[in-house]
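Peer 1: could you look at this predicted model? Sequence included:
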Amino acid sequence: MDFRRLTYFVAVAEELHFGRAANRLGIAQPPLSRQIAQLESDLGVQLFDRSRSQVRLTQAGETLLLRGGDILAQVERAEREVRCIGEGAAGRLRIAFVGTASYGVLPELIREFRGRYPDVELALSAMNNAELKTALIARHIDVAFARPAIFDDEIRVFPFHEEPLTLAVPENSELAAQDRLPLAELKRETFVLYPRRPRPSFADHILEICKKEGFIPAKEVLAQDFQTAISLVSVGVGISLVPRSVSLSPRHGVVYRAYEGYNPGTTVSLALRQDNQGVHTQNFVTVAKSFARKIQKEGR
């Protein structure tokens, strides 16, 4: 069925007057009458009872008005939805991140993006760096927040947020009571590092910091993720170097202390595929870059 003829039919059926329907459609009456006649011929039914004084719908016409109105409304809704998705105002964006990123400014960025694009569905998931890289390349996610940065010829990377490192120590340890904690003097402590795999990883970043301070930890305990690492610290297994943002969420059995010594900090990076030109992804990157400049200006 021709959608244009269906539109013409609905107009006549609602007006029950060819002249008014023609004015409503912005066309002349004779072409409208020919289109309705052609529609009746195509369907093999009479849609209108016509007289000099009145136009009425037949039973077939009443059924077509009911169904045809629904069809046109669905087409209009589909056009609106497709247009909104094409403009980035609706649709779906898949965001993945390393666990520690959820303790920093990332939640604020997510809220800001939601405020600007409330009808865009956000699919959020936590992954380690290796999973992030694999998911990006396989197009299973749209953007990733990694720590440290992930590199590949297929991936673009933007620094998002840099922050210093801080020490996580058991609450009941002697270290928790000390005001001054030179990192070089902690060489006999057990360092809880994460992730266990894959390597190189954030664990290797911490080991490089220790080397800069002139030592290798006397003992290392490897955890698969930072939540496990903090849990091990809370039960007295050892100490851990973590992003400062982790300290913003108190954990029973753990206290956080600044330390003296080499502190290059750690950066959360925003990563996406080189060929990802999707409007949702580009809108998100624009908001993320603006947000990153704002928090940098605020000194966070």
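Peer 2: Perfect, thanks for sending it. Numbering: from 1, shown residues only.

Peer 1: make it CA atoms for all contacts and neighbour counts henceforth
Peer 2: Will do.

Peer 1: now the helices: where do they sit in the stretch 51-200 of the chain?
Peer 2: Here the stretch 51-200 of the chain has its helices, by DSSP state H, counting those that start in this stretch, at 59-87, 106-116, 129-137.

Peer 1: what packs against the first one?
Peer 2: Translated: helix 59-87. helix 3-15 (3 or more C-alpha pairs under 8 Å, 6 or more residues apart in numbering; DSSP states H and E).

Peer 1: how many degrees apart are the helix it packs on and helix 59-87 in direction?
Peer 2: 120 degrees (axes from the mean of the first three to the mean of the last three C-alpha atoms, to 10 degrees).

Peer 1: just say which of the helices of the stretch 51-200 of the chain is most tucked in.
Peer 2: helix 129-137 (a mean of 19; mean count of other C-alpha atoms under 10 Å).

Peer 1: okay, the helices of the stretch 51-200 of the chain in JSON lines with distance to residue 250 next?
Peer 2: Shown next, in JSON lines, are the helices of the stretch 51-200 of the chain (distance: least, C-alpha to C-alpha, whole Å):
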{"stretch": "helix 59-87", "distance to residue 250": "40"}
{"stretch": "helix 106-116", "distance to residue 250": "17"}
{"stretch": "helix 129-137", "distance to residue 250": "25"}
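
Peer 1: please compare the first structure with the one that follows:
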Amino acid sequence: METRELGYFLAVARELHFGRAAESLGIAQPPLSRAISRLERRLGVTLLERTSRRVTLTPAGETLLAEGGAALEAVAAAVRRTRRAGDAGPRLVLAMKPGGDGGGLLPAMLAAYEREPGALPVEMLLGYGADRALREGRADAALLYTPRQDVTGLATEELLREPQVAVLPRGHRLAGRAEVSMADLDGEALPRAPYGRAGPDGLQISDGGQLMQLIALGRAVAILPASMRGLLREDLTAVPVRDADPTTLVLAWPETSRSRALAAFVRSTTTVAADFTASHLR
């Protein structure tokens, strides 16, 4: 199967319309139709049922739609990682959201890694799509919080477990409490979905700054790892949520990686995290 043909099929499968798919791909409709027919002959199955009025997916087409997108993303990620590995100045790219290092692990992590033989320069990729950057091949490793972020298909090492807090405006009815329960937050706008998806009132939450602004305006409440308290604006406060499941900070990387530099980074990072946890338990 050629990746180009797979991309053509995915465009049609998502649009269920050859004309719109051709337009989105920037090609004419007849070559697109021929490419889909070649793909069906190669696979020996019918992917699309076509009539003069509609296009529908067959069971085989639904399967390829579900799995083909991940396959194309994996190929694209492999290309990016290969190109970066061949750069004249190799480096290790670590993705994380701002403040997403468990309350200060990062300096010790970087210092420990620098002492490893053959350590590469570490480039930071900061943003609220660290898991996506890792899957797309733009990063070699990422600091992620589970279960909030999906680590399916990634290798992971647990670093820290943290309680969670409710981030509230200072004038909120619960702001003075020593702790709250999830039941206390019933009726509040809790944007639990990953950033970028619909938030309260249908708003698109694109980054943490926007989320904090919504909280300050009284339009949202967020449940976040306790270590985020040190990054809050002065008009916000954090109250422990006694019955919220703890969140876990993990170091994640591609399961298929064979990088010695990355292996050294994982090793040094887990040692730092273990020492950090032990010191806070004394």
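Peer 2: Yep, that arrived. None of the values given here were measured: they were computed from a predicted structure.

Peer 1: and the TM-score between them?
Peer 2: Taking TM-score structural alignment, normalised by the length of structure 2 as the basis, the two superposed chains have a TM-score of 0.57; 189 aligned residues with a C-alpha RMSD of 3.1 Å.

Peer 1: mind checking which of the helices of the stretch 51-200 of structure 1 is nearest residue 288 of structure 1?
Peer 2: helix 106-116 (6.7 Å; C-alpha to C-alpha).

Peer 1: residue 170 of structure 2 against residue 232, yeah?
Peer 2: No - with contact defined as C-alpha atoms under 8 Å, residue 170 of structure 2 does not reach residue 232; the gap is 11.2 Å.

Peer 1: okay, these two: which has more neighbours?
Peer 2: Using other C-alpha atoms under 10 Å as the criterion, residue 170 of structure 2 and residue 232 rank with residue 170 on top: 17 against 14.

Peer 1: so what's the residue nearest to that one when sequence neighbours are not counted up against?
Peer 2: Ranked by C-alpha to C-alpha, 6 or more residues apart in numbering and with sequence neighbours excluded, the top spatial neighbour of residue 170 of structure 2 is residue 236, at 5.2 Å. Residues in contact with residue 236 of structure 2, defined by C-alpha atoms under 8 Å, 6 or more residues apart in numbering, are 167-170, 215-216.

Peer 1: now do residue 175 of structure 1
Peer 2: Contact analysis of residue 175 of structure 1 by C-alpha under 8 Å, 6+ apart lists 169, 181.

Peer 1: now do the strands in the stretch 51-200 of structure 2.
Peer 2: Secondary structure of the stretch 51-200 of structure 2 (DSSP state E, counting those that start in this stretch): strands at 55-57, 92-96, 122-126, 141-146, 154-162, 164-169.

Peer 1: I'd like to know which of those strands lies nearest to residue 105 of structure 2.
Peer 2: Closest among these, using C-alpha to C-alpha: strand 154-162, at 9.5 Å.

Peer 1: let me know the angle separating that closest one from strand 141-146.
Peer 2: Using the same axes, to 10 degrees, the interaxial angle of strand 154-162 of structure 2 with respect to strand 141-146 works out to 60 degrees.

Peer 1: tell me the helices and strands packed up against strand 154-162 of structure 2.
Peer 2: strand 247-254, helix 260-281.

Peer 1: would you mind finding the most buried of those?
Peer 2: By mean neighbour count, with neighbours taken as mean count of other C-alpha under 10 Å, strand 247-254 ranks first of those at a mean of 22.

Peer 1: structure 1: matching residues for that strand?
Peer 2: Counting by TM-score structural alignment, strand 247-254 of structure 2 pairs with residues 266-273 of structure 1.
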